[in-house]
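[1] Here is a sequence together with a model predicted from it:
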Amino acid sequence: MSDLVIGVLALQGDVREHLAALAECDVIGRPVRRPEEIAGIDALVIPGGESTTMSKLAVAFDVYEPIRERLAQGMPAYGSCAGMIMLADEVLDGRPDQKTFGGIGMTVRRNAFGRQVDSFEAPVVIDGLDGDPVHAIFIRAPWVESVGPDVEVLGRVESGPATGRMVAVRQGNLLATSFHPELTGDLRVHRLFVDMVRARVS
């Protein structure tokens, strides 16, 4: 076990699954829901869930501004599904009062793939990951409508009605996916993020 401490924003969503994945990547995973806990982490995972609820809870629990400040200072973060929305600079179809942490120069469309009944699974090739395509699970997932010049598109949907849609991106120390790798047992996305964190803190 390394001494890297990666927080998982524990306001709602797939917190336990991300903590388990981080433990398998030999880092310390720690749930984060209070402002004072943010200072003690090297990086942050923002899980799937419901982005408008997550936004409100982040403000209510007084973690919204501290997280924004740490991200602005270069703290690495990874967001899956709702976490991708929370890292977007612009959100389409969001509530008027919805806040994001921002940091990735992208425009994201909420629930772009449809409602819960429209959830699906598809193979996605992720740049930088060896082996077979990632088996991606999309649950009321967003997609990336457009990206700025500093954003690297790592993966797109390979087949089906959403072929070509951007679903994995990176900008500097920030990584985001539309899908939920924490639900599949495939640790490659988490390992990619851990490598990003190690590169940042070393």
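    That came in fine, so what should we check first? Numbering: from 1, shown residues only.
[2] contacts, neighbours, all on C-alpha from now
    OK.
[3] Grab the longest helix from the protein for me.
    Longest helix in the chain, counting residues (DSSP state H): helix 188-201.
[4] Distance check, residue 68 against residue 191.
    As defined by C-alpha to C-alpha, to the nearest Å, residue 68 lies at a distance of 24 Å from residue 191.
[5] I misspoke; the intended subject was residue 156.
    19 Å.
[6] Who has more neighbours out of the two?
    residue 156 (22 against 18; other C-alpha atoms under 10 Å).
[7] Let me see the contact set for the most centrally placed residue in the chain.
    The centre of the chain sits closest to residue 79, judged by C-alpha atoms, centre = their mean, with a distance of 0.9 Å. The contact partners of residue 79, by C-alpha atoms under 8 Å, 6 or more residues apart in numbering, come to 45-48, 85-87, 175-177.
[8] try 7 Å
    45-47, 87, 175-177 (C-alpha atoms under 7 Å, 6 or more residues apart in numbering).
[9] Presented hereafter is structure B, for comparison with structure A:
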Amino acid sequence: MASVGVFALQGDVREHLATLTALGAEAFPVRRPDELARCDALVLPGGESTTMVKLARTFELLDPLRDRVRSGMPTFGTCAGMILLADRILDGAVGQETIGGLDVTVRRNAFGRQVDSFEADLALKGLDAPVHAVFIRAPWVEEAGAGVDVLAEAAGHPVAVRQGHLMATSFHPEVADDGRIHRLFLDLVQG
């Protein structure tokens, strides 16, 4: 099975590690470039996207992350992780950086503030039953490039996408006690 790192400087690290481990992956936290080098694949968790980028730069991980994503390492971003993978951001902090690679424009906090968080059952391409999606200050995809496959929508906007070796959701599958989306990612890693 693949070794899957979870970006562990901020965010829902523990939940992703538990889900991946339950699915048989060798999952471990990534805080330093040498840990990133061990990864066959990576998960960028939900959290605070601006804080995550600042910490990645402080811990000298930002450029290695960009290099690995550009070189084809399978990467799955959830919520803030979707923002980190996006090539373009709307409503971001001034000068906010991303790792990039995913040909999308995301709108940060598109569904509103923390008090506007919600849950919904969504049909997701590749799964035969709906997934329970937890949206917490979530982004949505405002525009997707021609090579981006939309896997699910909410409120008329894409909230789950895949492009080549990259996959992203604006919701938090790691808190829903349903490993099917992580399984889709692991299938992408194996494929």
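    Looks like it arrived, so ask away. Only a predicted model underlies this, so the values are computations on that prediction, with no experimental measurement involved.
[10] What would you report as the TM-score here?
    Laid over one another, the chains give 0.98 as their TM-score (TM-score structural alignment, normalised by the length of the second structure), with 191 aligned residues with a C-alpha RMSD of 0.7 Å.
[11] Do a quick rundown of the strands in the second structure.
    3-7, 26-30, 41-44, 75-78, 86-90, 102-107, 118-122, 131-135, 140-144, 149-154, 157-163, 166-169 (DSSP state E).
[12] For residue 190 of the second structure, which of the ones you listed is the nearest?
    strand 41-44 (9.8 Å; C-alpha to C-alpha).
[13] one step back: chain center to the longest helix of the first structure: distance?
    13 Å (C-alpha atoms, centre = their mean, to the nearest Å).
[14] Name the residues that touch it?
    Against helix 188-201 of the first structure from outside (C-alpha under 7 Å, 6+ apart): 22, 25, 43, 76, 78, 129, 173, 181.
[15] repeat for stretch 53-73 of the second structure
    So stretch 53-73 of the second structure is contacted by 9, 32-33, 40-41, 97, 99, 101, 165 (C-alpha under 7 Å, 6+ apart).
[16] What residues in the first structure pair up with that stretch?
    Mapped onto the first structure using TM-score structural alignment, stretch 53-73 of the second structure spans residues 55-75.
[17] State the pair within the contacts of stretch 53-73 of the second structure that is farthest apart.
    Farthest pair in those, by C-alpha to C-alpha: 40 and 97, 24.1 Å.
[18] now stretch 87-101 of the second structure, how far from the centre of its chain.
    With C-alpha atoms, centre = their mean, you get 14 Å for stretch 87-101 of the second structure.
[19] Buried ones in it, by neighbour count?
    87-89, 92, 97-101 (16 or more other C-alpha atoms under 10 Å).
[20] Nearest to residue 16 of the second structure among these?
    For those, the nearest to residue 16 of the second structure is residue 99 (19.6 Å; C-alpha to C-alpha).
[21] residue in the first structure matching that closest one?
    Looks like residue 99 of the second structure aligns to residue 101 there (TM-score structural alignment).
[22] which residues does residue 37 of the first structure contact?
    Here residue 37 of the first structure is in contact with no residue (C-alpha under 7 Å, 6+ apart).
[23] Ok, residue 19 of the first structure next?
    8, 29.
[24] What's the match for it in the second structure?
    Match for residue 19 of the first structure (TM-score structural alignment): residue 17.
[25] same deal with residue 174 of the first structure?
    Under TM-score structural alignment, residue 174 of the first structure pairs with residue 166 in the second structure.
[26] hang on, that match packs against residue 75?
    Yes: judged on C-alpha atoms under 7 Å, residue 166 of the second structure makes contact with residue 75 at a distance of 5.1 Å.
[27] out of these two, which sits in the busier spot?
    Taking neighbours as other C-alpha under 10 Å, residue 166 of the second structure and residue 75 compare with residue 75 leading, 28 against 25.
[28] The more buried one and residue 45 touch, don't they?
    No: between residue 75 of the second structure and residue 45 there is no contact under C-alpha under 7 Å: 10.5 Å.
[29] between these two, what contacts are shared?
    By C-alpha under 7 Å, 6+ apart, no residue touches both residue 75 of the second structure and residue 45.
[30] For residue 183 of the second structure, see how far away residue 21 of the second structure is.
    11 Å.
[31] Check residue 155 of the second structure too.
    With C-alpha to C-alpha as the criterion, residue 155 of the second structure and residue 183 of the second structure are 25 Å apart.
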